[in-house]
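> sequence-free structure coming up:
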C-alpha cells in the first residue's frame, strides 16, 4: 500500500477522533443551560444538540477554509502529514485533560495551538513550513479576546431587556414560557456549534488531502468530508460530556429559564455571525461569557467568580499547552512520516 495514502488516512482518522472528542467535550455548549433549567431532559437535549450539530456542519464552509489555509502553510509531502497528525494529537490530549477535570476549555484553540506547535517543532528541526502569524492574530487571537467580551456584554444587555419587558409578568408563567423558548434557543446554539466546530475538522481533513497530493488547494471541501465530520461530531455530542455540562449548567451560576434563554440566544447569534465571516471562534468562550454576563445582571455575587477564574486560566493555557504537547507528539511520530 502506498505510504502517502497510509499517512493521509492516518491523519483523517486522528482528525475524526478529535471531532468526536470535540463533540462530547463541547456538548455542554449547546444544552447545559437548557438541562440545568429543566427546559429539556438530558437525553432529549443531547439528541437535539446532535441533530443541530449535523445540520450546522453543512453551513460552516467558510470557517473550514480558514482552518485549512489561514493558520499554517505547509508544503505537500508526507513530512507535512506528520505535522498535521502531531498537531491534532496535541489538541485531542488537551481536550481529554480538560474534560477529565470538567473545565470548559476551547477545542478550537487547542486545535490551533496543536497545529502551530507541531509546525514550529518541524521548523526547528530544519523542515519546511510556516506559521501564518498575521492570520493567527486576525482570525484567532482577536476573535479569542473579542468573543468573550461581546458575549458578556450582549448577555447582560439581553437579560436587562428581558427583565424590563416582562417586569410585570407572573414569575411562574414566565418560567414556563421561557422553558419552551429555550427549546428554540438551544436548537440555534446547536446549529451554531456545528457551523463552527465541525468546520474545524473539515479544515484539517482538507489540509491533509492537500499535503498528501490528493487535491490541489485547501479551499475545496468534498461532500464526503462534510458528511464524515458532521456525523462524527453528532455522535460525540450525543455521548455527552457530563462533567463539563455540570460546570456550565450549575457551577458558574444557578440559571433560571429567562437567563438560560438570554445566554443561548446571544451565543448562537455570535456564532452565526462569525461563521458567515469565516472567523473560527470558540463556542465554549462565547456561551460561558454569555452566561456570566446574564448572571451579573442579577448581582455580581451571583456569578461564582472563583469557578469563572479557573475557566479563564484554562482559556489562557489552552493554546500554549496544546502547542507544547504537539511538539512532543511531533518528535515521537516524526520517524513514521
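Nice, I can see it. The shown structure was predicted, so the numbers you read here are calculated from the model rather than taken from an experiment.
> drop to CA atoms for contacts and neighbour counts, all remaining ones
Fine.
> relative to residue 279, how far out is residue 155?
Using CA to CA, to the nearest Å, residue 155 is found at 20 Å from residue 279.
> more neighbours, the two?
residue 155 (31 against 23; other CA atoms under 10 Å).
> wait, a helix at the more buried one?
Yes: counting by DSSP: H, G, I helix; E, B strand; the rest coil, residue 155 falls inside a helix.
> list the contacts of it.
By CA atoms under 8 Å, 6 or more residues apart in numbering, the contact list for residue 155 reads 262, 263, 266, 289, 290, 291, 292, 293, 294.
> got another one to weigh against that:
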C-alpha cells in the first residue's frame, strides 16, 4: 500500500510540475511576445529548453522546500500529507489560470504543504507541530515580501538609467536593438524559472520518498527525481499559458522592447540571487510582474493599469491561505477514507 501511495504522490507531483510550467510560461516570454521580439512558438520552445537546463543548475531551493514541514512518522500519514499539499497547490493553480491571474505556483505549493501538515496536526491536537516556522519565516515569508518590492524598485531605476543613456539615440534603432537583447533576457528569465520552480517539485518528491522511508534526510536528490521534474516543467512550459500571457504582456501595461528587456533582466537577476545566495524559493510570477509594473511606472504612474494590478495582488494574498485550506480539507477526506472506512 505504501509503495502505491508513493507512486501516486510522485505522479501528482509531476502533474503539479506540469501545471506549474504552463501556468508560469508567461513569466519568461510574455514581455518578449508582446513586444514582438519573439514569436509565441519560438518563445515557448526556447523557454522549455531553458527551463530544462535550469533545473540542473542547483538543488538548494529543493532542500529548502523539503525542510518546510516534518512529515508524520507514520508512513501512510506522511505520504497523504504530501499528497494533500500537492492537491491544494494544483487546485489553486487551475483556478488562477482559468481567470488569467498570474499567481504564485511556489506559494501555492508551500501553502498546500503547510495546510496539509496543520490538517494532520489538528487531528492530533498539535496543529503547528509539523510545520517548521523558522524556515517559513526566514526563507519563505521574508523573501516573498522583499522580492517583488526589490524587483519593482530596481526595474524602475534600471529603466530610468536606460532612458537617460539613450535619450539622444534614434528611437527606432534603439528599440530594434533592445528587441534583439530581449531574446537574451527572456532566455535568462526562463533559465531562472527552471532553476527555481523545477527544484520545488524535486523537494516535494524528496519529501514523499522521505515519508515512505526510501531516503534519509541527508541523502542527495536521486538523478531520476531531477530529470523527471525538469522534463515535466519543460513540457508544461511548451504547452503554454496564453491566458496569463495576455495579462502580463498587455493588460498591466503596453510594453516596448526596452522596458521588456529591463523587466526580464531584473527578474532573472533576482531569481538567481535568491536561489544561489539565500536558497529561497521565491515566486517567479511575483518577481516578473512587479518588474513589469516598475518599468511601466517610468512612463507615468497612470500608465500602469492599477485595477489589474490590484486583482493580481489580491490573488497573491489569497494564494497561501486558499491552497492551505484546500489541502487541509483534502487531508481530512483522505484520512477518513483510509483510516475510518473499513
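Sure thing, it's come through. All values reported here derive from a predicted model rather than from experimental measurement.
> next, the TM-score between them, please.
Once superposed, chain against chain, the TM-score is 0.97 (TM-score structural alignment, normalised by the length of structure 1); 334 aligned residues with a CA RMSD of 1.1 Å.
> hmm, back to that, ok, of the contacts of residue 155 of structure 1, which one's closest to residue 80 of structure 1?
Among those, residue 289 lies closest to residue 80 of structure 1 (CA to CA), at 36.2 Å.
> who are the packing partners of the helix or strand in which the closest one is found?
Here residue 289 of structure 1, judged by DSSP states H and E, is contained in helix 283-296. Packed against helix 283-296 of structure 1 by the contact rule (3 or more CA pairs under 8 Å, 6 or more residues apart in numbering; DSSP states H and E) you find helix 3-36, helix 142-165, helix 257-277.
> all helices for structure 1, in order.
Using DSSP state H, the helices of structure 1 run over 3-36, 42-57, 61-69, 78-100, 107-124, 133-136, 142-165, 171-193, 199-211, 223-239, 242-246, 257-277, 283-296, 305-333.
> tell me which of those helices is the most buried.
helix 199-211 (a mean of 29; mean count of other CA atoms under 10 Å).
> that one corresponds to what range in structure 2?
Following TM-score structural alignment, the aligned partner range for helix 199-211 of structure 1 in structure 2 is 199-211.
> tell me which residues touch the spatially most distant residue from the centre of structure 1, please.
Largest separation from the mean C-alpha position in structure 1: residue 168, at 38.2 Å (CA atoms, centre = their mean). Going by CA under 8 Å, 6+ apart, residue 168 of structure 1 touches no other residue.
> please apply the same query to residue 101 of structure 1.
residue 243.
> how about the one 5 residues further on?
The contact partners of residue 106 of structure 1, by CA under 8 Å, 6+ apart, come to 282, 283, 284, 285, 315, 318.
> can you find the partner of it in structure 2?
Checking TM-score structural alignment: residue 106 of structure 1 goes with residue 104.
> and stretch 125-140 of structure 2, how far out from the chain middle?
20 Å (CA atoms, centre = their mean, to the nearest Å).
> picking up where we left off before, quick one: closest of the helices and strands packed on helix 283-296 of structure 1 to residue 65 of structure 1.
helix 257-277 (11.1 Å).
> what's that closest one in contact with?
Here helix 257-277 of structure 1 has contacts from 30, 33-34, 37, 39, 60, 62-63, 147, 151, 154-155, 158-159, 162, 174-176, 178-179, 181-182, 185-186, 188-189, 192-193, 195-196, 280-281, 283, 286-287, 290-291, 294-295, using CA under 8 Å, 6+ apart.
> quick one, that helix and helix 283-296 angle?
Orientation check (axes from the mean of the first three to the mean of the last three CA atoms, to 10 degrees): helix 257-277 of structure 1 against helix 283-296 gives 140 degrees.
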